[in-house]
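Participant: Structure for this input, please:
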Amino acid sequence: MRAFAALTIVWHHFALYAPLTDWAAPLLGGFLAWLAQYARATQVFFVVSGFVAAQTIGTRVWSVNQLGRFAIQRYCRLGLPYLAIVVAILPIYEFARGWVPDDVLGQPVSLAQFLAHLFFLQDILGYEALSAGLWFVCINFQLGFGYAFGMVLQQRFGRGKEGIFTLLGWGSSIYSLFHFNLDPGGECWAMYFFPYFFMGVLVHKALVRRSPIEFVAFLGLMVLAILYEWRWRLVIAMLFGMMLFVAERSGLGQRWPRSRLIAALGKISFSLFLVHFPVLVLVGALWARMEWNSPEAAVLGLLFAFLLSLASAWAFHRWVETPSALLSKRFRAPDPVDGQDVAGRRLLLER
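Facilitator: Have a look, this model is predicted:
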């Protein structure tokens, strides 16, 4: 699912940003227009993120003191690769300035804009993003921290029961689906995307409890939201949420993918998500400088940018993403229990 989503997003951006897509239009205009309009799959990442978070964050015993360490841990895991792209794209923009349209590159980077990126605040404060897709990292950080905070509330005040988080999850989803998600101005906040994330959490819950009742009820809520106002993004989230549930429920998720290529693409999907736009800008600037602007040359440029993105993602995963993930593990706080409280912890996790 991650491999599919990453490839879809890559080609969506390749079809969206000049100059290669403009030059290739005489040959691939209809196909590129379709990709620009419909090839959207970030919802898949959010559904999978919720599922994985429920497997990891949701199985810990939490205290308020752990939230700070979790924020640092999460920043290392997501923020360091994100910052590596922010730094790497600056010289690429300088190389491309004057050859790639300004509406792709944006204005020259200011210090305030750069500092806003350091703290995941560029969209909230109204600064231009330095690369396509950086908003996803900011939202994912918000969702992860929000979920951890929900676990703290549940375990601190819910006495091990799920009532508090369930109430928060359903209430936030209803508010988002019927109000917040209808306003494009809310895309800089996790609330806009929360229903997709919560769907992944409910998939995990349904599998652990071996009862899909709550998950099916949530699908019904999504259908009502679609009837209230049509949104293709909700349909995508529903389809992949159901696919994830069926795959894990049937055991297919433990046996598939058998293809090493698909498994490898899924493994480097986050890196591919980050590196493909700088690569596209670099190739577009190079093609412009060399005056390779015929339709045939532009199509070859898109293919070259795609292959270079895959190679760059593999290198980025190995040398940046993996070390960042290993570093993040050092900041994970130990569960606040001692050796005499293991039985109580196990009971809490079972509940």
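Participant: rest of the way, CA atoms for contacts and neighbours
Facilitator: Will do.
Participant: for L272, what are its contacts?
Facilitator: Applying C-alpha atoms under 8 Å, 6 or more residues apart in numbering, we find L272 in contact with A6, V10, S309, L310, S312, A313, W314.
Participant: Among the residues you listed, which pair sits farthest apart?
Facilitator: V10 and W314 (14.8 Å; C-alpha to C-alpha).
Participant: Look at the two and report which has more neighbours.
Facilitator: V10 (25 against 21; other C-alpha atoms under 10 Å).
Participant: Please give the structure of this sequence too, so both can be compared:
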Amino acid sequence: MPTSGRAWLIDLLKALGCVLIVLHHLAFYGPMSDVVMGVWPQLIEWLFDRARLAVQMFLVCAGFLTAGSLRHVMRLDAPLAAQWLWRRYLRLSLPLLAALSVVVLVSEIIRPGFDHPSLSALPTWWQAWAHVFLLQHLLDLEALSAGVWYVAVDFQLYALAMLVLAVAQRLSRWKAHTRAEVWCNRLWLMLAAASLWWWSGIESLDDYALYFCASYAMGWLAYQTRLARMAGKIGFSFGIVVILGAVALWLDPNWRLATALTVAALLVAAPQEWFAPPEGCGLWCRTIQAISRMSYAVFVVHFGISLAVNAWVSQRWPDQLLPNALGMLGSLALSLLAGALLFKYVEQPRPTVMRWLRWVGIFMLSVALAMHINSLAG
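Facilitator: Below you'll find the model as predicted:
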């Protein structure tokens, strides 16, 4: 069973999700997409409305992979949980801080000639520090980049997974005849039910893990069910969450839940061969694996790239279809390239406190420079 993104099926889902999210934001923010929409409205509307469903793919895959990575943790005490949470925070924050450093500078450089709603206001110091600690949405502050909310929710969901595991292990010691894995599945079922039937219907909770934990729980239970099947056992947990999800879908039909259920069911039912790279893995296969590996880096950096390309194209060819369509494709290609560089030089090296302090300093320096550029522009 895979415990990392190097499983082929998950690589494929992550790579597809990565490209769809970039295209969704290109369609959402414009103005290149506004020009393209005049000729291909259905394409832009689909990217606007449906491509964002890739978030559900990421959530399910994250739950699946987290279940695999925590599978062998026999005793989760407070020091170990704090260590793992800090490691997770470093992994998320280093690429994010680097990407935000780019975005705040790009925004102020292009602002004089690019008056567009996609540009965030000049950041304040309070806002910048809130981004460092992934608190911007909880403090009701404007995000400096698209998708920052997801980074914060991902960290919350990981912390929730640690809490569920710790509670399950405590319950298993209280009732020794029931294993921790069983308690874990029961707790995730309860969380999934609460999210499906209650929390996901409260829009004010969409900055919190509770709003999204149904999709994450589906991924977790999909892993456990697949593990049980491979051991020749019957896993009931995923079947129960499918029933809960189907009823919720019947009561309130929506594409988010349908996508999460479909991806989770695929991870449960897919043949084991689908988790291994195809035989004779060629360039296309290696490309998918590469995009999967750097998908997080692409996710956090692409908004700054798209701002720059949008500003450049709209100033030179504001109403011409071909340059704007090519601009969208070029922005996607440049985002992948920038993501590859960010992955290699920021995300891939071992995260340390010193590297975190360095990137916090670079981000704050970028904010100060953005303020200076803004003052010069008047």
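Participant: Next, the TM-score between them, please.
Facilitator: After superposition, the two chains reach a TM-score (TM-score structural alignment, normalised by the length of structure 1) of 0.88; 327 aligned residues with a C-alpha RMSD of 2.0 Å.
Participant: thinking again about what came up before, can you add secondary structure and give the contacts of L272 of structure 1 back as a markdown table?
Facilitator: Below are the contacts of L272 of structure 1 laid out as a markdown table (DSSP: H, G, I helix; E, B strand; the rest coil):
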| residue | secondary structure |
| --- | --- |
| A6 | helix |
| V10 | helix |
| S309 | helix |
| L310 | helix |
| S312 | helix |
| A313 | helix |
| W314 | helix |
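Participant: out of these, which are buried?
Facilitator: Listed as buried from the contacts of L272 of structure 1 are A6, V10, S309, L310, S312, A313, W314; burial here means 16 or more other C-alpha atoms under 10 Å.
Participant: can you list these in TSV and add distance to I57 of structure 1?
Facilitator: Shown next, in TSV, are the buried ones among the contacts of L272 of structure 1 (distance: C-alpha to C-alpha, whole Å):
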residue	distance to I57 of structure 1
A6	24
V10	29
S309	31
L310	30
S312	30
A313	27
W314	27
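Participant: Structure 1: which residue goes with V104 of structure 2?
Facilitator: Matched by TM-score structural alignment, V104 of structure 2 corresponds to L90 in structure 1.
Participant: quick one: secondary structure of that match?
Facilitator: L90 of structure 1 - assigned by three-state DSSP - is helix.
Participant: what's the burial count for it?
Facilitator: Neighbours of L90 of structure 1 (other C-alpha under 10 Å): 16.
Participant: If we go by neighbour counts, what in stretch 355-364 of structure 2 is buried?
Facilitator: W356, W359, V360, I362, F363, M364.
Participant: L244 of structure 2 pairs with which position in structure 1?
Facilitator: Under TM-score structural alignment, L244 of structure 2 pairs with L221 in structure 1.
Participant: quick one: contacts for its match?
Facilitator: I174.
Participant: Where does it sit, in terms of helix or strand?
Facilitator: Secondary structure assignment for L221 of structure 1, by DSSP states H and E: helix 213-228.
Participant: who does the very next helix or strand once past that helix touch, helix- and strand-wise?
Facilitator: For helix 213-228 of structure 1, the succeeding helix or strand toward the C-terminus, using DSSP H and E, is helix 232-250. Other elements packing on helix 232-250 of structure 1 under the criterion 3 or more C-alpha pairs under 8 Å, 6 or more residues apart in numbering; DSSP states H and E are helix 42-56, helix 194-209, helix 213-228, helix 252-255.
Participant: Neighbours of the counterpart of L59 of structure 2 in structure 1, how many?
Facilitator: Residue pairing (TM-score structural alignment): L59 of structure 2 is matched to F46 of structure 1. Using other C-alpha under 10 Å, F46 of structure 1 has 25 neighbouring residues.
Participant: isn't F46 of structure 1 right next to A190, touching?
Facilitator: No. Counting by C-alpha atoms under 8 Å, A190 is not a contact partner of F46 of structure 1; they are 10.4 Å apart.
Participant: Identify the contacts common to these two.
Facilitator: N140.
Participant: Apart from its neighbours in sequence, what residue is nearest the counterpart of L119 of structure 2 in structure 1?
Facilitator: With TM-score structural alignment as the criterion, the equivalent of L119 of structure 2 in structure 1 is L105. Spatial nearest neighbour of L105 of structure 1, excluding adjacent residues (C-alpha to C-alpha, 6 or more residues apart in numbering): Y93 at 6.6 Å.
Participant: after superposition, how close is whichever strand or helix holds that neighbour to structure 2?
Facilitator: Using DSSP H and E, Y93 of structure 1 sits in helix 80-96. For helix 80-96 of structure 1, the mean deviation from structure 2 after alignment is 1.1 Å (mean C-alpha distance after the TM-score superposition for structure 1).
Participant: The counterpart of F165 of structure 1 in structure 2: neighbour count?
Facilitator: Matched to structure 2 by TM-score structural alignment, F165 of structure 1 sits across from C184. C184 of structure 2 is flanked by 23 other residues according to other C-alpha under 10 Å.
Participant: all helices for the stretch 251-351 of structure 1, in order.
Facilitator: 252-255, 260-267, 269-289, 295-316, 322-329, 342-350 (DSSP state H, counting those that start in this stretch).
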